[in-house]
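Peer 1: Provided below for reference: sequence and predicted model.
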Amino acid sequence: MRITRNRPGTQSGPAGQFNGSVWIDEIAAPEPPSRLRLFSVHFAPGGHTGWHTHPHGQVLHVTEGEGLVQHRGGPVEAIRAGDTVWIEPDEWHWHGAAPRTFMTHLALVEAAEDGSTIHWHTDPGVPEYPAA
């Protein structure tokens, strides 16, 4: 057993991958052979990801606030504190805060063999984010 008392500092969500104000805290990235990664992501009102996929899927658990999530071709869905979302492997999706509220979620992913956990996509005109 090992207790980690220090972790990397909070990072700003990179422009081009995130819209609006988004902050990311890496909570856990165990050494191999584990490939799990755990992040806490904090979205200011209206902040959200761009379209992306995960090689092994993703689990989101909303810890506070209200947000929105959408998979490609599906409706925009409201999510709230206490909700858990399972995103299938390689499923195009985005997620973020509702237009007028903050939202924080835990994001759990498994890295692929090459170490990647996420693939960002561009598609003009989307995500179909509701107006504030």
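Peer 2: Received it, and whenever you're ready, just let me know what you need.
Peer 1: make it CA atoms for all contacts and neighbour counts henceforth
Peer 2: Fine.
Peer 1: Output the contacting helices and strands for the helix or strand containing H95.
Peer 2: Taking DSSP states H and E as the criterion, H95 maps to strand 93-97. Secondary-structure packing of strand 93-97 (3 or more CA pairs under 8 Å, 6 or more residues apart in numbering; DSSP states H and E): strand 48-49, strand 52-53, strand 58-71, strand 103-110.
Peer 1: Looking at those strands, spot the one closest to W120.
Peer 2: Taking CA to CA as the criterion, W120 comes closest to strand 52-53 out of those, the separation being 4.4 Å.
Peer 1: Just list what that closest one packs against, helices and strands only.
Peer 2: Judged by 3+ CA pairs under 8 Å, 6+ apart, strand 52-53 is in contact with strand 93-97, strand 119-120.
Peer 1: would JSON lines of those with distance to H42 and mean neighbour count be doable?
Peer 2: Below are those laid out as JSON lines (distance: least, CA to CA, whole Å; neighbours: other CA atoms under 10 Å):
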{"stretch": "strand 93-97", "distance to H42": "9", "mean neighbour count": "26"}
{"stretch": "strand 119-120", "distance to H42": "19", "mean neighbour count": "14"}
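Peer 1: mind putting the ones you listed in CSV, distance to Q58 included?
Peer 2: Supplementary listing: these in CSV, determined by distance: least, CA to CA, whole Å:
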stretch, distance to Q58
strand 93-97, 10
strand 119-120, 12
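Peer 1: got another, please set it beside the one above:
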Amino acid sequence: MTVFFVCAGLLGLLAVGLTMHVGRLRGRKKIFLGDGGDPEMLSAIRAHANLVELTPLCLFIIWLLHGPYGNATIAVLAAILTMARFLHAGGMLGFYKFGRAAGATATTAILAVAAILLILAGLDIRLY
């Protein structure tokens, strides 16, 4: 469970960092609503929004898997999700050329795997 909590905390800090980045850009560029047609502002907003759109659902589904699958499964899923979200944010902000695609793909895969495992657990089917 410790890994899950650490990963959830790191993702929370990523949200804080992305929020602050958007705020700094808004002040520097004097864009106080929307993206003002500025590509850098749009990327910052979307990096933050994408994290907020997907991460809570992923974490919640992963958390629900604790009962049927235990600590090891949720630790692995949470760790991969955390790496994926940092990659995605880094890619959106221009730090990693491949980060956006790799992060988005990994996040979607984690969401799909966790959702399927949860459905199977609901049907009392365990894969391991």
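Peer 2: Ah, there it is. This one's a predicted model, so the numbers in the text were calculated from it and none came from an experiment.
Peer 1: Quick check: TM-score for this pair?
Peer 2: Comparing the two superposed chains by TM-score structural alignment, normalised by the length of the second structure, the resulting TM-score equals 0.28, with 65 aligned residues with a CA RMSD of 5.4 Å.
Peer 1: coming back round to it: and of the helices and strands packed on strand 52-53 of the first structure, who's closest to R80 of the first structure?
Peer 2: Closest to R80 of the first structure of those, according to CA to CA: strand 93-97, at 9.7 Å.
Peer 1: how much does that closest one deviate in direction from strand 58-71?
Peer 2: Following axes from the mean of the first three to the mean of the last three CA atoms, to 10 degrees, one obtains 90 degrees for the angle between strand 93-97 of the first structure and strand 58-71.
Peer 1: Surely A44 of the second structure and M92 touch.
Peer 2: Yes: with contacts defined as CA atoms under 8 Å, A44 of the second structure counts as touching M92 at a distance of 7.2 Å.
Peer 1: nearest to L60 of the first structure, of the helices and strands packed on strand 52-53 of the first structure?
Peer 2: Taking CA to CA as the criterion, strand 93-97 is the member of those that comes nearest to L60 of the first structure, at 9.4 Å.
Peer 1: between the closest one and strand 103-110, what angle do the directions make?
Peer 2: Going by the same axes, to 10 degrees, strand 93-97 of the first structure makes 150 degrees with strand 103-110.
Peer 1: Give the buried residues for whichever strand or helix holds A101 of the second structure.
Peer 2: Secondary structure assignment for A101 of the second structure, by DSSP H and E: helix 99-122. Applying a neighbour-count criterion of 16 or more other CA atoms under 10 Å, one finds 99-100, 102-104, 106-111, 114-115, 117-118, 121 buried in helix 99-122 of the second structure.
Peer 1: out of everything not next to it in sequence, what's closest to E66 of the first structure?
Peer 2: Spatial nearest neighbour of E66 of the first structure, excluding adjacent residues (CA to CA, 6 or more residues apart in numbering): R80 at 4.5 Å.
Peer 1: In contact with the residue nearest to L106 of the first structure when sequence neighbours are not counted: list those residues for me.
Peer 2: The spatial neighbour of L106 of the first structure that comes closest, neighbours along the chain excluded (CA to CA, 6+ apart), is S40 at 4.5 Å. Remark: with contacts taken as CA atoms under 8 Å, 6 or more residues apart in numbering, S40 of the first structure is in contact with I24, D25, E26, I27, T104, H105, L106, A107.
Peer 1: Just the closest of the residues you listed to E64 of the first structure, please.
Peer 2: When the contacts of S40 of the first structure are compared for distance to E64 of the first structure, the smallest value, 5.3 Å, is given by T104; criterion: CA to CA.
Peer 1: What about the closest one, how many residues nearby?
Peer 2: Residue crowding around T104 of the first structure was assessed by other CA atoms under 10 Å; the count is 25.
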